[in-house]
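Colleague: have a look; sequence and predicted model below, questions after that.
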Amino acid sequence: CASRHKSSIRKRIIRNVIHTYNVIHNSYLSEGIPIERVSSERDLGVNIDCALKVIQHPSSIVSSAKKMLGLISRITQQFKNPAYIISLFCSLVRSRIQFASVAWNSISGTQSAKIETVQKSFVRIIYDRYFQRRFYYDDYFLIDKISLRPSSERRAERDLILLHKVENAMRDNDMLLSRINIHVPFRLTRNHTAFYANTICRSSTLSRIQS
């Protein structure tokens, strides 16, 4: 029991939550053991920095996914059927780059393109190994040919699924439901916008989905 208590102390950390660069750091102890200070932390599978943003998360998942893709590529060199390597990619690699995407999908175009490089690298492996360069190489043509979709489309689909569940009370969460701004025009117009998007907080999940 004592050893378990000491183990829990070692797991304690200090996370800065700041919006300024002029920070005074103090050292803290827990039962004589210094508490580690971190600038980012992984919470429920998502990397969050000291400003409570997920800017570092895309780079982290791309690095992890490419390592796993390299491992799959090495151990499947003798596979004759591409369906097996595609199945491994979907279960072990693609799941990494779309896990909890609803929480962190407010990313830039550059970060989105970086995530797409994972699937493009996989498509290149399939092209070189199983198609033997019989036709002109095109990323999106091959992605469609092996029945995959761009990662950005899959993330957008997950966003819409969440919006559908919240709006239709399939998720019992009054706070989320209160954040949905249904657009009700006071007169008949040609504008058929379903939601009144709030552009003040672009990193907000529901604001992004409604826009």
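Modeller: Looks like it arrived, so ask away.
Colleague: from here on, contacts and neighbour counts on C-alpha atoms
Modeller: Fine.
Colleague: show me where this structure has helices.
Modeller: For the chain, helices defined by DSSP state H occupy the ranges 2-10, 57-75, 82-88, 94-98, 101-104, 109-126, 139-145, 151-167, 174-178, 205-210.
Colleague: give me the distance between N47 and Q111.
Modeller: Relative to Q111, N47 is positioned 15 Å away (C-alpha to C-alpha, to the nearest Å).
Colleague: between the two, point out the one with more neighbours.
Modeller: Using other C-alpha atoms under 10 Å as the criterion, N47 and Q111 rank with N47 on top: 20 against 17.
Colleague: double-check the more buried one against H57; I have them as touching.
Modeller: Yes - if you go by C-alpha atoms under 8 Å, N47 and H57 touch, sitting 5.0 Å apart.
Colleague: coming back round to it: between the helices of the chain, which one is closest to E36.
Modeller: Of all the helices of the chain, the one in closest proximity to E36, counting by C-alpha to C-alpha, is helix 2-10 (8.4 Å).
Colleague: A2: neighbour count?
Modeller: A2 sits with 7 neighbouring residues when counted by other C-alpha under 10 Å.
Colleague: structure B:
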Amino acid sequence: MAHIAQERYSTLVDEKLRNTLVTKDNLIFNTRYEGNPKAGKVKVPVRDTEVEVKQYDKQNGAAISTGSTTYFDINIDIDEAVNEMIDGYDAASVPDGITAERLDSAGYSLGLSMDTKSVRALEETAGITVAASKTACTDSTAYKQVLAAKRVQSRMGVPNDGKRWLLASPEFMEVLLTDDRFVKQGDLSQELVQSGVVGRIAGYNVFESNNTMFE
């Protein structure tokens, strides 16, 4: 009966998990990779330079430049699950209301665990300039720190196409919202609202997360 319960409820937990995640695929992370995750490892192509623009000669054309691609290996080696006996009940006799509550909790707990690991991976920024200041933000400096991050990304050529994001802790959101220069957009599209966006600032879509790299 436990196996039947697994087949019946696993898709419900998965749906809850997808709705709970802050670090969603194609929103915070992209899903471009080579290989099969079932094999235990995938390769992500890394191209840090843009195509070089050269002078064009109508008779001789343009000189050939070369480009190269390196690959970043990602090990698919973390498996997580929930397996709970509820109040000593057999699987077949658990009241539906309790089952629904625990399934909702399972989806939330798995999402929180995955978000924590994902944000910790984003925090590994060796060799990358994120913020020069290492002091805690206040209501008079939080907005300036976001603008500084915007400047760094713009100088690096990161497209400002409405897809930049900022993960903000509840503490950072608290000081940010006291700055009248940050105004929550009342006309955010329904698609963004459903994705968990709570506002926009300096071209960033802002997400509030318990686990965040922006304090």
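Modeller: Thanks, I have it. Model, not experiment: these values are computed from the prediction.
Colleague: report the TM-score for the pair.
Modeller: Here the TM-score of the superposed chains, computed with TM-score structural alignment, normalised by the length of the first structure as the reference length, equals 0.28; 90 aligned residues with a C-alpha RMSD of 5.1 Å.
Colleague: on that earlier part again, dump the helices of the first structure to CSV, plus distance to D43 of the first structure.
Modeller: Compiled in CSV, these are given as follows (distance: least, C-alpha to C-alpha, whole Å):
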stretch, distance to D43 of the first structure
helix 2-10, 17
helix 57-75, 11
helix 82-88, 26
helix 94-98, 15
helix 101-104, 11
helix 109-126, 20
helix 139-145, 32
helix 151-167, 20
helix 174-178, 20
helix 205-210, 17
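Colleague: for those helices, which one sits closest to V38 of the first structure?
Modeller: Judged by C-alpha to C-alpha, the one of these that comes nearest to V38 of the first structure is helix 2-10, at 13.4 Å.
Colleague: any idea how far E191 of the second structure is from L17 of the second structure?
Modeller: Here the criterion is C-alpha to C-alpha. By it, L17 of the second structure lies 18 Å from E191 of the second structure.
Colleague: neighbour count for the two, which is higher?
Modeller: A count of neighbours by other C-alpha under 10 Å puts L17 above the other of L17 of the second structure and E191, at 21 against 9.
Colleague: host element of that one?
Modeller: L17 of the second structure is part of helix 2-20 when elements are defined by DSSP states H and E.
Colleague: give the buried residues for the next helix or strand after that helix.
Modeller: Secondary structure here is assigned by DSSP H and E; on that basis, the next helix or strand after helix 2-20 of the second structure toward the C-terminus is strand 41-46. If you call a residue buried by 16 or more other C-alpha atoms under 10 Å, then strand 41-46 of the second structure has these buried ones: V42, K43, V44.
Colleague: still on that earlier bit, against which helices or strands is the helix holding L17 of the second structure packed?
Modeller: Using 3 or more C-alpha pairs under 8 Å, 6 or more residues apart in numbering; DSSP states H and E as the contact criterion, the secondary-structure elements in contact with helix 2-20 of the second structure are helix 96-122.
Colleague: which other helices and strands contact the helix it packs on?
Modeller: Contacts defined by 3+ C-alpha pairs under 8 Å, 6+ apart place helix 96-122 of the second structure against helix 2-20.
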